[in-house]
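S.K.: Generate coordinates for the sequence data below:
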Amino acid sequence: MNFLRYILFPIVPIYYLVTWLRNKLYDFGIKKSKSYGLPVICVGNLSVGGTGKTPMIEYLINLLKNDYLVATLSRGYKRKTVGFQLANEGSTVESIGDEPFQFYNKFKNKVYVAVDTDRNNGIKQLRSMTNPPEIILLDDAFQHRKVKAGFNILLTTYNNPYYKDIVLPTGNLREPRSGAKRAHIIMVTKCPKDLHESEKKTILQQINPEINQQVFFSSISYSNNVVSANTTRSIEELGEFTLVTGIANASPLVGFLNGKGLKFEHLHFKDHHEFSKQDILELNKRALIVTTEKDFMRLKQYRSLKNKLFYLPISMDVNDEIKINKLIQDFLKSRN
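M.R.: Below you'll find the model as predicted:
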């Protein structure tokens, strides 16, 4: 906790009360939530910062894309456009945001990727298409209660779980911990690969899920290969390189690379960093650059970096994949 957050502690009860009251107004139907006839799955968190929403959305896309026409709907954080935008061949990070741009680049022939700060309008626009989606995945919309999703997946990290945190501005929670009760699935993300069953049991006791909730544990797997615009190479073949990250928490990635005994310099920027001309001039001085897939979406537009820029793919491994897949499929069958 930095000093500024510490001195802002007197504001915590006010923030708590405002967000708690807002949720109660929705719970009691005073403020209205809109439901939809098609399945809407929301992925979100209680905390600010990275909890693994992008890998979770990609997990769901891979699970569903062969059986359903899927759309993702995000707000498009830090984009330069307004209103509803449907990703197409002319889309850029500036027009739809880095994470939606990543979804589009990876799945563009299989899913719709849309952005709109007004999720209800975004859903309306998607449903008005000639060939509308059968499922909509709401990215980072747990607090967007104007839409009542049929299925809520709440993410919380192993190292910074919501049940040990408090609300902003001193803590990192966007709303009180009681908001977790709206979730159907609670996913503890970024767990160690060797997480012991006894520790899982302790975490379950701390979460104390409702009778209708299921708790799962997941970890991040890093590829042994890095990918550029033109080729794929083993990361061990690179030699020394510069690691460039603009994500909320780069520690797991740094730990993975250190664990492989690789030599690298780490340039760490804030989450969703917009690279300036000066940043690019500095990066041009580096011989080889490894970055995250999200940052690659921002950097690949610079031709001077084309032959030296690689990203390290990641994926989400869920401890009980069969069970979580069945829960999601059962939800979809109940809605169809």
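S.K.: can we go C-alpha only for contacts and neighbour counts from here?
M.R.: Noted.
S.K.: Strands of the stretch 151-300 of the chain, start to end?
M.R.: 151-157, 185-189, 214-222, 225-227, 232-234, 241-245, 264-268, 289-291 (DSSP state E, counting those that start in this stretch).
S.K.: which ones are touching the residue nearest the centre of the chain?
M.R.: Centroid-nearest residue in the chain, with C-alpha atoms, centre = their mean: residue 53, separated by 2.1 Å. Residues counted as contacts of residue 53 (C-alpha atoms under 8 Å, 6 or more residues apart in numbering) are 43, 44, 139, 140, 155.
S.K.: Next up, the contacts around the third one.
M.R.: Listed by C-alpha under 8 Å, 6+ apart, the contact partners of residue 139 are 42, 43, 44, 53, 54, 57, 72, 73, 74, 75.
S.K.: So which residues of the stretch 151-300 of the chain form helices?
M.R.: 197-207, 251-259, 277-284, 293-299 (DSSP state H, counting those that start in this stretch).
S.K.: Pick the most deeply packed of those.
M.R.: helix 293-299 (a mean of 22; mean count of other C-alpha atoms under 10 Å).
S.K.: What is that one packed up against?
M.R.: Counting contacts by 3 or more C-alpha pairs under 8 Å, 6 or more residues apart in numbering; DSSP states H and E, helix 293-299 packs against helix 98-107, strand 309-311.
S.K.: now these as TSV including distance to residue 288?
M.R.: Formatted as TSV, the helices and strands packed on helix 293-299 follow (distance: least, C-alpha to C-alpha, whole Å):
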stretch	distance to residue 288
helix 98-107	22
strand 309-311	6
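S.K.: next up, for comparison:
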Amino acid sequence: MYGKSVKINHWLIPVSWLYGLGVEIRNKLFDWGILPAEEFDIPVISVGNLAVGGTGKTPHIEYLIELLGHKYHIAVLSRGYKRKSRGFILADDKSTAREIGDEPYQIKRKYPNITVAVDANRRRGIKQLKKQIPDIDVILLDDAFQHRYVTPLSSIVLTDYNRALHLDKLLPAGRLRESRHELSRANMVIVTKCPIDMKPIEYNIISRWLHLFPYQNLYFSTLSYGHLQAVFPDTAIGEISLKDISRKDGLMVVTGIANPAPMLQYISHFHDLREKLLYPDHHNFTSNDLNDITTRFSALKGEKKYIITTEKDAARLRSVPFDDAIKKALYFLPIHVRFMQHTGTSFDEKISDIIYKNRRSKQVKK
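M.R.: Below you'll find the predicted structure:
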């Protein structure tokens, strides 16, 4: 059911009014041109959301990388949330999750041939990318819908099927960073994490509730899961599937993401999950966490024992000094974006056409 997980802290609504007033004033200053927004002579695509965390930005960024990577030199520019560094950093094969953040680290590790950089100041980051790597064709801005100092060529906003915008409230009562009416700034809206068996009537209901304008394109996507992959491939036995794990084997899940529910639900189709360690989003694993994971793992019963985590958590767990028994047992479950209603082709063509026309118009002007 659409929006089923929306929970509101009603006693904080007066604080949300004050927060909303500040956000509205800031947006008006950009709308009126008092705060400057800069447009660049290179295609910039922003992927963001109105709510905090858990909408699936990283898988959708990866979808765009795979869509465009064979044609263009792509750069991904992220804030690098919770990194232990500052300023502009250009990632390389020696970069760590602590240095650039877990999501940029995941992307760089997964796609070593693309350019990945982090900078909280997106204008400065874009200028540095253009200066250091002049042949970049396209820049993907990760989590930048609220960063209005940059005017992107196209702005994609993601909203979670499980947390309906029209039922949500501004921070801190709800999880909205800004009013849902600001959705009008987006060119494309994607309702993410939709159930695979979503009924046709739901598409129409959600479309009406979002109140999009004619210039905005609406898409629906779901997440599909791949085979388990080893977090420490030099130690583990290799790629396996959940079907390969017997119900007689011991199994526990460790996550540090905003919403682990879809993953837990998927795994529960194969196994009765009894052991779960669920940490907050972007959790930095400590020595106490190491002890907790080790203790829980040791207590597992079964012919074989496994620990399953997310791909994003794997980026941080690789730096934890686990013993060989846990390294051998630790796997992550990769996720992939799949568009619904056969709209993937339409989305692909729209993005490709936007970039092609922009690059062509720049060449004509030259």
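S.K.: How close are the two chains, by TM-score?
M.R.: Overlay of the two chains. TM-score (TM-score structural alignment, normalised by the length of the first structure): 0.96; 334 aligned residues with a C-alpha RMSD of 1.5 Å.
S.K.: picking that back up, which one of the strands of the stretch 151-300 of the first structure lies closest to residue 36 of the first structure?
M.R.: Residue 36 of the first structure lies closest to strand 151-157 among these, at 11.7 Å (C-alpha to C-alpha).
S.K.: equivalent range in the second structure for that closest one?
M.R.: Mapped onto the second structure using TM-score structural alignment, strand 151-157 of the first structure covers residues 154-160.
S.K.: Average offset of that stretch relative to the first structure?
M.R.: Taking mean C-alpha distance after the TM-score superposition for the first structure, the mean distance separating stretch 154-160 of the second structure from the aligned residues in the first structure is 0.4 Å.
S.K.: roughly how far apart are residue 26 of the second structure and residue 166 of the second structure?
M.R.: 22 Å (C-alpha to C-alpha, to the nearest Å).
S.K.: just checking, which of the contacts of residue 139 of the first structure belong to strands?
M.R.: 42, 43, 44, 72, 73, 74 (DSSP state E).
S.K.: on that earlier part again, same list, the helices and strands packed on helix 293-299 of the first structure, but as JSON lines with mean neighbour count and distance to residue 228 of the first structure please.
M.R.: Formatted as JSON lines, these follow (neighbours: other C-alpha atoms under 10 Å; distance: least, C-alpha to C-alpha, whole Å):
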{"stretch": "helix 98-107", "mean neighbour count": "21", "distance to residue 228 of the first structure": "13"}
{"stretch": "strand 309-311", "mean neighbour count": "26", "distance to residue 228 of the first structure": "4"}
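S.K.: and of those, who's closest to residue 127 of the first structure?
M.R.: Of all these, helix 98-107 comes closest under C-alpha to C-alpha, at 18.8 Å.
S.K.: report the angle between the axes of the helix or strand following that closest one and helix 98-107?
M.R.: Of the helices and strands lying after helix 98-107 of the first structure in sequence (DSSP states H and E), the nearest is strand 111-115. Taking axes from the mean of the first three to the mean of the last three C-alpha atoms, to 10 degrees, strand 111-115 of the first structure and helix 98-107 form an angle of 170 degrees between their directions.
S.K.: mean distance, whichever helix or strand comes after strand 111-115 of the first structure to its aligned residues in the second structure?
M.R.: For strand 111-115 of the first structure, the following helix or strand on the C-terminal side (DSSP H and E) is helix 119-127. Superposed on the second structure, helix 119-127 of the first structure shows a mean distance to its aligned partners of 0.5 Å (mean C-alpha distance after the TM-score superposition for the first structure).
S.K.: Show me which positions of helix 119-127 of the first structure end up buried.
M.R.: 119, 120, 122, 123, 125, 126 (16 or more other C-alpha atoms under 10 Å).
S.K.: What residues in the second structure pair up with that helix?
M.R.: With TM-score structural alignment applied, helix 119-127 of the first structure matches the range 122-130 in the second structure.
S.K.: what's that stretch in contact with?
M.R.: 38, 77-79, 88, 117-119, 136, 139, 147, 149-150.
S.K.: Stretch 300-315 of the first structure now?
M.R.: With contact meaning C-alpha under 8 Å, 6+ apart, stretch 300-315 of the first structure is reached by 55, 59, 220-229, 283-284, 287-293, 296, 299.
S.K.: And the residues you listed, which of them are buried?
M.R.: Neighbour counting over the contacts of stretch 300-315 of the first structure (16+ other C-alpha under 10 Å) leaves 55, 220, 222, 226-228, 283, 288-293, 296, 299 as the buried ones.
S.K.: of these, closest to residue 29 of the first structure?
M.R.: Nearest to residue 29 of the first structure among those, with distances taken as C-alpha to C-alpha, is residue 55, at 32.9 Å.
S.K.: Alignment lookup: that closest one to the second structure.
M.R.: Residue 55 of the first structure maps onto residue 59 in the second structure, by TM-score structural alignment.
S.K.: Enumerate every residue touching that match.
M.R.: So residue 59 of the second structure contacts 335, 336, 337 (C-alpha under 8 Å, 6+ apart).
S.K.: Isn't residue 283 of the second structure up against residue 256?
M.R.: Yes: counting by C-alpha atoms under 8 Å, residue 283 of the second structure does reach residue 256; the two are 5.3 Å apart.
S.K.: if you count what's nearby, which of the two comes out ahead?
M.R.: residue 256 (21 against 16; other C-alpha atoms under 10 Å).
S.K.: list the contacts for that one?
M.R.: Here residue 256 of the second structure is in contact with 278, 279, 280, 281, 282, 283, 313 (C-alpha under 8 Å, 6+ apart).
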